[in-house]
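Participant: Got a predicted structure here, sequence first:
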Amino acid sequence: MSLTEGHILNVWIFFSVFLRFGIFTDGQIVYSITEEVNPGTAVGNLAKDFNLNLQDIERRGFQIVSETNRRYFDLNVKTGILLVKDRIDRDEICEQNVKCSLPLEAIVNSPLNIYRFEVNVLDINDNSPIFPTAKTTLNISELAFPGEQFALPSPFDADVGSNSVKSYKLSPNEHFSLDVQSGGEPSVSAELVLQKALDREKQPVIELTLTAVDGGKPPRSGTMQIIVNVEDINDNIPVFSKSLYKARVNENAPPGTSIIRVQASDPDEGVNGEIVYALVNHNNDKHVDSFLIHPETGEITVKGDVDYERKNAVELRVQAKDKGHKPRPALCKVLLEIVDINDNVPKISVTSLVNTVKEDAPIDTMVGMITVTDSDAGKNGQVTLKIQGSASFKVQNSYNNYYTLVVNGPLDRERASEYNVTITATDEGTPPLSSTSVITVHVSDVNDNAPRFPEPVINVYVKENSQIGAVIHTVSAFDPDVGDNARITYYLLESSKSGPVTSMININSDSGDIRSLRSFNYEEIKTFEFKVQATDSGVPPLSSNVSVNVFILDENDNSPLIIAPTYSVHGAENANVLICFTFRGFVS
């Protein structure tokens, strides 16, 4: 490489790196960067452009999530800068589309949010025009009229825009010039034009060099050698009624469907005036193979698959050639517009679906992202998204065909731990086409239920003289929550009526077993009461109480007891004695 070429390359690399910029289009950030830049080249500052706090983007897991285009880019979570990760070949990714836009998505968690942006990959002039053959041969009559045109193979240039083929050059000669068709035409093509009559006896073979030049800076070029064999043939060429025909055909039209008829005439007589029509396809365009022309009538019909989504317009080059001993051709163009029909069902894609949604999630809490695509055009590609029969969720249109699934009503895990949300996408075609997707949303528990006892009051009956440490009753509460929110601990609460009870009983905090700490004596205490509190382990914890009444049952554990008698003496002679007996512990 010369010093001048090296200098130009450095300037170009410098220009490529700094050509990127961030703009907002319809609320979305768009960056631009040229293809083939070195890995590590900065594309844009996502943290700055999305107003994210640089200190916590790493903690929140800021990352690129787009499946298709993620391999080309990397995100520095410490600086928030989007970097080129891998070599980007625009010609490979977008072929010859004028715009090469890579849609990307990034997400952050806690809370979950998704950011969409695009990176436009700008073309550089890294491809030269290439002709399909290095040499082409033309057989031209010496009686050809000046102004007669001859089709030439068109070169292919993988670059687009200003870097594609823009001009042609023909090596200096006295017989031929070029007719370059560019303005208003679908492609830049060149045809050989005869400027001066040929004389086979003076020069039977003419060798020309055709050069195709693109519009890059610096420009690139490709060449093809043209061998013109000068021959004696009839002296009139077919003439088309139009140089350019236009027609429309519906996609998916069946084979044999008639599209248009071209017509050419030749004033010669006999076989020199009989015309044969053919389609010229020097570039081996596979879309041209979907059509057929009748060699005698010039009627163009459908031959194969016609698909609007694959190609919305096709350019045909029709040749009319007479049947003379040395036939002479004429050319015209036919522009076929492919009309879209509603033959594609909308596709639903769910991205960034959260694992679970809390049952106390507020309205408009985002659950996931939904993308709807329809390859059709116009109304056939306009899609409406609806939820079928679910009042707890709704979809909101966030950007073009991007939607968010959000909470639309109260959730209750105890009633439904998961929701199957049915989403239907319907286009506006006639008749409309639709597709359905079911999204399962899992609901996580919050501590919104206190433990519940079966009854507000529990009566317990205990025989006196029962064994110390025996279980006199087991309390049990139910909590419909799950996990720690349903793990219950039991506590004794003193009663103001019965006084301290912890000396008489205790409770197992896990099982709810109430055990006696002493043997009860019906003659000393007949009843006492206390409360038991059940508390869950949620944050914050919830609790409820139950009153427990303990009744001591009497047993026959006392013998009769004689109390000292009472008596009186009335005179020595007559002693009337009154004896009183009192019996205790007698059970009839």
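Facilitator: Alright, I've got the coordinates. Residues are numbered from 1 along each chain as shown.

Participant: C-alpha from now on. contacts and neighbour counts both.
Facilitator: Noted.

Participant: Endpoints of stretch 76-93, how far apart?
Facilitator: One end of stretch 76-93 sits 24 Å from the other (C-alpha to C-alpha, to the nearest Å).

Participant: right, and Ile29 touches Phe117 too?
Facilitator: Yes - between Ile29 and Phe117 there is a contact under C-alpha atoms under 8 Å: 4.9 Å.

Participant: now the strands for the stretch 1-150 of the chain?
Facilitator: Using DSSP state E, counting those that start in this stretch, the strands found in the stretch 1-150 of the chain span residues 22-25, 28-34, 42-45, 63-64, 73-76, 81-84, 101-108, 113-122, 135-141, 149-151.

Participant: try it against this one:
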Amino acid sequence: MATFAWGIRRERGHRSKWGKFQIHPTTGVLNVSDSLNREEQSSYMLIIEAWDNYQFGYTNGESRNAFKQIGVNIVDVNDESPVFEPINGCVTITEFHELREVVTVVRATDADDPNTPNGRILFSIVSGNKLGLFKLENLDYSSARIDAVHSLKGLYGNYTLVVQAQDLGSPPNVVSTENATLGSTIIQVHATDDDIGLNGAVRYRLKQDLMGNWRTFSVDSESGIILLKQPLDREKQKIYEIRVEAYDLGIPTPLSSDLDLTVYVRNINDYEPQFLVDEMVIKFTEHMPTGMERRKIVDTVDRDEVDELDDPPTPVCYFIVGGNEGDFFTIEPLRHEVMVAKELDREASKQHLILIKATEDCIHSPANQNFFDPTDDTYLKVIVEVEDINDNAPHFVKKVFTGGVTTEADFGKEFMQIKAIDIDEGDNAEVSYYQVGQIQMTLTEGLENVQTPPFLVDQFTGVVQLNFDPQKGMKGYFDFMKVKGVDVSLEGAESLNQELLALKEDNLLLHQITLQIQAGVSNEVVQIPEMVDERIQEAQVIPERERIRLAGTTFQGAACQWWKVDQDDPEPMSMDTGQLPYRVQELLVLGRRELVQSFREDLRSLDQLEALIAEH
């Protein structure tokens, strides 16, 4: 008993490729291991090598081998369509064109085997020749000529002829959907017989096959219509190969011809396109022109099985079906791109929500949805974030900031803070503070030697601090210190006026009341800031007739007005106008110990103070 081992030594042939065939090492059965394409390579030469005693004798040289050449020819199937050679421009002839003179020649090629009907082409005019002015004559299996068959005189104009190139091969694959109804028509075959009588009467029947495919279909014996007899199930079988026999009723022996058909079961659209994620985030820049920015939405997947014999995949369209309050966004259904339809403003709304539906129905818009269902993968929730640009200047939180220090304060003391905000975000909202303009000093004493700016503003925090060391005997008012708040990328923002006041010097009580007057309305009180410093020690001795100074700012930034207030002076007069805007003695009752308590009681309620000033 001999044991043999088989192997393919190599493949020979034009543009030989390895791996197209395989052979079983013990049985010698030769199989195809990869797809074959006759149009790429029409034949292979295989060298088969056989070894005896291979398992035990090959390594020590005791096995013998023999070779066999096997030629494999690839049989053509009708899998290529004819292709026309291009014609440049139009064909032009005159109305005096001679009859049967060639108008033009059309040519086409077919990549199938030219020695079989699969590669032989038949031409015909299928439309555009209603007047019968032209005819087509096949010259060979790859070209045809078009002639004029009638006089063209007076028939000048443009004529468009549609020419069909069809090969003579077997019919193309027949396609049927897996949900086709029983009894529905699959295809109709037709055969001709040039005989007459019963000898020319053609009938049809299905021939039995080993796979039993013929049981799934039936054929009408006279019409050749092939019908579906049993349900199709693509999951069980997607290709059926059947053979139809056409025979005549000739006597004594009927003649017949066979036609092989391949029925391909097409998958039905069981699943809608689905998103792999429930949510995605896209970003647009505020105040950009509509349509300038586009954002691509993620693709969907289709769970339906697709192979090369299926039709091209159905395009998927996207629609906005929810959210989109204010109709700020639109989407191109086929390109799946979201665009801005209205100008966005981040300060109005920094985030938007839209709901997108994916569907293969690109004609009808889906119904709107009021909520997002995460279990339905045909929907996608899109969060739109609006990116900021530096389109807003910073502004101060108050029109007037008031602060004060005493002569006991140390150099560098932080005694107040100004604040501005910017409604932009990120770097665009970072605010820096700068002191601009000159600081005006009025009614000052002992400040002549202060050469540097008396106050500094921290660039980043807005904190105001002393830039000199106060000494006893120093006093005065520093009016209208202008401070500018600027964000990091926008110059020239907003300015405001500050009035700073030394509150306490020796045993003298100095306080500030700031009145901000609206432009054009000199008597209307708009704002009375809170008093800055009420830290008055009861142990202080204040002479009975000591002067108390009040400072007030008036309409249009006029200079400060000062008043001398004495306990016995019932109606103190203004130094500038001779008239006092309000009765100061009702605000401050002078006295040694009563002063502190009166100050606190009278200034406890700003509303009462404002009403009192407005009354007078």
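Facilitator: Now that the structure is in, tell me what you want to look at. If you're wondering where the values come from, they're calculated on a predicted model, not measured in any experiment.

Participant: Fetch the TM-score of the aligned pair.
Facilitator: Once superposed, the chains reach a TM-score of 0.43 (TM-score structural alignment, normalised by the length of structure 1), with 340 aligned residues with a C-alpha RMSD of 6.2 Å.

Participant: With Gly222 of structure 1 as the reference, name the closest of the strands of the stretch 1-150 of structure 1.
Facilitator: strand 135-141 (12.1 Å; C-alpha to C-alpha).

Participant: in the closest one, what counts as buried?
Facilitator: Residues Leu138, Asn139, Ile140, Ser141 are the ones in strand 135-141 of structure 1 that count as buried (16 or more other C-alpha atoms under 10 Å).

Participant: what packs against it?
Facilitator: With contacts taken as 3 or more C-alpha pairs under 8 Å, 6 or more residues apart in numbering; DSSP states H and E, strand 135-141 of structure 1 sits against strand 221-231.

Participant: Pull the number of nearby residues for Tyr204 of structure 2.
Facilitator: By other C-alpha atoms under 10 Å, 24 other residues sit near Tyr204 of structure 2.

Participant: my guess is it is in a helix, correct?
Facilitator: No - judged by DSSP: H, G, I helix; E, B strand; the rest coil, Tyr204 of structure 2 forms no part of a helix; its state is strand.

Participant: State the distance from it to Ala148 of structure 2.
Facilitator: Computed with C-alpha to C-alpha, the distance linking Tyr204 of structure 2 and Ala148 of structure 2 is 41 Å.

Participant: May I see the strands of the stretch 1-150 of structure 1 arranged in TSV, with distance to Ile226 of structure 1 as well?
Facilitator: TSV is the format used below for the strands of the stretch 1-150 of structure 1 (distance: least, C-alpha to C-alpha, whole Å):
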stretch	distance to Ile226 of structure 1
strand 22-25	48
strand 28-34	36
strand 42-45	46
strand 63-64	52
strand 73-76	46
strand 81-84	44
strand 101-108	39
strand 113-122	35
strand 135-141	5
strand 149-151	11
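
Participant: For Val395 of structure 1, which of these is the nearest?
Facilitator: Comparing these under C-alpha to C-alpha, the one sitting nearest is strand 113-122, at 15.4 Å.

Participant: what sits up against the closest one?
Facilitator: If you take C-alpha atoms under 8 Å, 6 or more residues apart in numbering as the criterion, strand 113-122 of structure 1 is touched by 28-35, 50, 90, 99-108.

Participant: Going through those, which ones are buried?
Facilitator: The neighbour-count test (16+ other C-alpha under 10 Å) marks 29-35, 90, 100-102, 104-108 as buried among those.

Participant: with these in mind, which one is nearest to Gln181 of structure 1?
Facilitator: For these, the closest approach to Gln181 of structure 1 (C-alpha to C-alpha) belongs to Cys100, at 26.0 Å.

Participant: Can you get me a residue count around the closest residue to Arg107 of structure 2 other than its chain neighbours?
Facilitator: Using C-alpha to C-alpha, 6 or more residues apart in numbering and skipping the chain neighbours, the partner closest in space to Arg107 of structure 2 is Ser143 (4.3 Å). Using other C-alpha under 10 Å, the number of residues around Ser143 of structure 2 comes to 19.
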